[in-house]
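**Q** structure here, sequence nowhere to be found:
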């Protein structure tokens, strides 16, 4: 596709979740249909760390089941970098599991910055974010 389409409401919810969790990293899932993210799933960071995250697997399984019930697909995974740039760390790159977009919300400046990437076999490709009305 070359880009990720996100409904403005889901985008705002993702950024808000990341800001609420600061100084810790926040994480979550993004789902939708027809290639457009329409829903943000806030997932608890079991690491409770400002420099790493691990998603609560019970919440992930529940979210994936609910996505299936609503005929939605997993389109993205997000997490925040409270004190660094919106670029995947080596850890982020090495722990890619799903073939989807990976979004990073950087909170190291006054205004949050969000970047999206496709990561395949260690190769990191930036992809534009297209916001669409909710």
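**A** Done, it's in. Predicted model only: the values in this text are computed from it and were never measured.

**Q** switch to C-alpha atoms for all contacts and neighbour counts from now on
**A** OK.

**Q** the residue nearest in space to the middle of the chain: which element?
**A** Nearest to the geometric centre of the chain sits residue 78, at 1.3 Å (C-alpha atoms, centre = their mean). Following DSSP states H and E, one finds residue 78 within strand 73-81.

**Q** contacts for that strand next, please.
**A** 14, 18, 25-33, 35-37, 50-51, 53, 64, 67, 86, 100-108 (C-alpha atoms under 8 Å, 6 or more residues apart in numbering).

**Q** then this one, side by side with the first:
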């Protein structure tokens, strides 16, 4: 069960993988799913799963529902959960209106990376309030 997250622990190697994914498919948005564990108000990322942007768009992304279901099954088999969603933006790293719509039904941590610059921020929409989430690298 997802709860309010204040910190997200992410390995630098995983962050570099996300950045490389965003650079590789730029100018399209690059999505990924983060799985791991949540303890209290801290989410820890154990694995990054790079996904295809089915929209093939620079301003939106969709992940194939079959692929998404397999990711959820994998997390469940490993006693983990989806803790975050990553995607790149061609604009500043802030949620778009479309992001906000999907954040309300997917209350994970959302990491947004601005491309091509690589600036990033993490957010969680919790109780209809957008909160910044601190990323701690290890």
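**A** Right, received. Where do you want to start? Source: prediction; values computed, not measured.

**Q** just the ones of the contacts of strand 73-81 of structure 1 in strands?
**A** 27-33, 36-37, 101-106 (DSSP state E).

**Q** closest to residue 118 of structure 1 out of these?
**A** Comparing these against residue 118 of structure 1 with C-alpha to C-alpha places residue 101 closest, at 5.2 Å.

**Q** just checking, what residue in structure 2 corresponds to the closest one?
**A** Aligned by TM-score structural alignment, residue 101 of structure 1 pairs with residue 109 of structure 2.

**Q** give me the mean deviation of the helix or strand following the strand holding residue 78 of structure 1 from structure 2.
**A** Using DSSP H and E, the helix or strand that follows strand 73-81 of structure 1 in sequence is helix 90-94. Helix 90-94 of structure 1 differs from its equivalent in structure 2 by a mean of 0.7 Å after superposition (mean C-alpha distance after the TM-score superposition for structure 1).

**Q** tell me, how many neighbours does residue 121 of structure 2 end up with?
**A** 17 (other C-alpha atoms under 10 Å).

**Q** and what of residue 32 of structure 1?
**A** Close neighbours of residue 32 of structure 1, defined as other C-alpha under 10 Å, add up to 22.

**Q** and the closest residue to residue 27 of structure 2 other than its chain neighbours, how many neighbours?
**A** Excluding the flanking residues, the one nearest residue 27 of structure 2 by C-alpha to C-alpha, 6 or more residues apart in numbering is residue 58, at 5.5 Å. For residue 58 of structure 2, the neighbour count with other C-alpha under 10 Å is 17.
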